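> give me a model of this one.
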Amino acid sequence: MLRVGENGPGVEGTFYELVGGHETFHRLVAEFYRGVAADTELRAMYPEDDLGPAEERLRMFLEQYWGGPGTYSEQRGHPRLRMRHHPFKVNPAARDRWLTHMREAVESLDLPPLQHATLWNYLERAAHAMVNTFEE
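As a prediction, this is how the structure comes out:
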């Protein structure tokens, strides 16, 4: 929906709404976890036999971050991403594997260039911030 402001027409709505809401984030995270499931090194970082709960947590987090429902915080509290990832050895190699699968997932959405860049830039910065060791 467009609205007119003092500087002319503007776009209204959250990024979550602009990219397609729940369906888009569901597709993104499902595609990402398809890659994780097939990646033996990265898969080993996920302690649960079923990736479904991790998939749901990531989807809820991303939806909330981008202006969707606050379900993540309602169910899990403050995201505290670094604290939640601390038990796992997230080194640059793990980060790069994560980014490889996330890049494929983002590409699969076929978003307009600005939305694609906005989403990818955030995910790339977040992945770099999660590195907690440089040990192999």
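> please make it C-alpha for all contacts and neighbour counts, starting now.
OK.
> just the strands in the protein please.
Secondary structure of the chain (DSSP state E): strands at 2-5, 8-11.
> how about the helices of this protein, start to end?
Read by DSSP state H, the chain holds these helices, from start to end of the chain: 15-18, 21-38, 40-43, 52-65, 71-76, 81-85, 92-109, 113-129.
> one more sequence to fold, the one below, so I can look at both together:
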Amino acid sequence: MLTQYEQLGGELAVKNLVNRFYDLMDQRTDTSELRAMHAKSLKISREKLHLFLSGWLGGPSLYIEKYGHPKLRARHMPFTITPLEKDQWLSCMNQALQEHITDNTLLLMTLSASFKGVAEHMLNTQD
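Now for the predicted structure:
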């Protein structure tokens, strides 16, 4: 059975997904609060998300090899993450997924649900 990493198309496909996600976040006018949480340059964010998703999707554990355990919630605690930022993040990720996964509805639905769970786990305030 293929991993989600393999189903997506491997390293280049994960990089393309991450780049599209950040391009959307950077370009869309309805994600200004989410974009403001990031550095002016998204280079490091792109790299870290690519490394994380590689292992999270069943590919090489690149993030762990470079940075150790992801500790996602702890690493995001310095940022105020409200339902607004969560929804903006999910909107960009779901658009990137829909643009990237055009021939595997089950994979698209599974990843959308998984990303929703991760995004909800990152919430640290309701305001």
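> if we can go back for a sec, of all the strands of the first structure, which one is nearest residue 42 of the first structure?
Taking CA to CA, strand 8-11 is the member of these nearest to residue 42 of the first structure, at 38.6 Å.
> elements contacting that closest one?
Applying 3 or more CA pairs under 8 Å, 6 or more residues apart in numbering; DSSP states H and E, one finds that strand 8-11 of the first structure makes contact with strand 2-5.
> can you name the residues that contact the residue most central in space within the first structure?
Compute the mean C-alpha point of the first structure, and by CA atoms, centre = their mean the closest residue is residue 62, 5.1 Å away. Residues in contact with residue 62 of the first structure, defined by CA atoms under 8 Å, 6 or more residues apart in numbering, are residue 25.
> counterpart of it in the second structure?
Aligned against the second structure by TM-score structural alignment, residue 62 of the first structure finds its counterpart in residue 53.
> same check on residue 133 of the first structure?
In the superposition onto the second structure, residue 133 of the first structure corresponds to residue 125 when matched by TM-score structural alignment.
> any idea how far residue 36 of the first structure is from residue 84 of the first structure?
Residue 36 of the first structure sits 18 Å away from residue 84 of the first structure, going by CA to CA, to the nearest Å.
> please identify which of these two sits among more neighbours.
For residue 36 of the first structure versus residue 84, the count of surrounding residues by other CA atoms under 10 Å is larger for residue 36: 22 against 10.
> distance of that one from residue 74 of the first structure?
Spatial separation of residue 36 of the first structure from residue 74 of the first structure under the definition CA to CA is 26 Å.
> same deal with residue 93 of the first structure?
Counting by CA to CA, the gap from residue 93 of the first structure to residue 74 of the first structure is 33 Å.
> which one's more surrounded, the two?
The residue with the greater number of neighbours, taking residue 93 of the first structure and residue 74 and applying other CA under 10 Å, is residue 93; the counts read 15 against 9.
> to which residue of the second structure is residue 50 of the first structure aligned?
Using TM-score structural alignment as the criterion, the counterpart of residue 50 of the first structure in the second structure is residue 41.
> from residue 8 of the second structure, how far off is the residue nearest to residue 61 of the second structure when sequence neighbours are not counted?
In space, not counting the residues next to it along the chain, residue 61 of the second structure is nearest to residue 55; the distance is 4.1 Å by CA to CA, 6 or more residues apart in numbering. Note on residue 55 of the second structure: its distance to residue 8 of the second structure, by CA to CA, is 13 Å.
> who has more neighbours out of the two?
Neighbour tally, residue 55 of the second structure and residue 8, criterion other CA under 10 Å: the higher count belongs to residue 8, 20 against 16.
> understood, closing this out.
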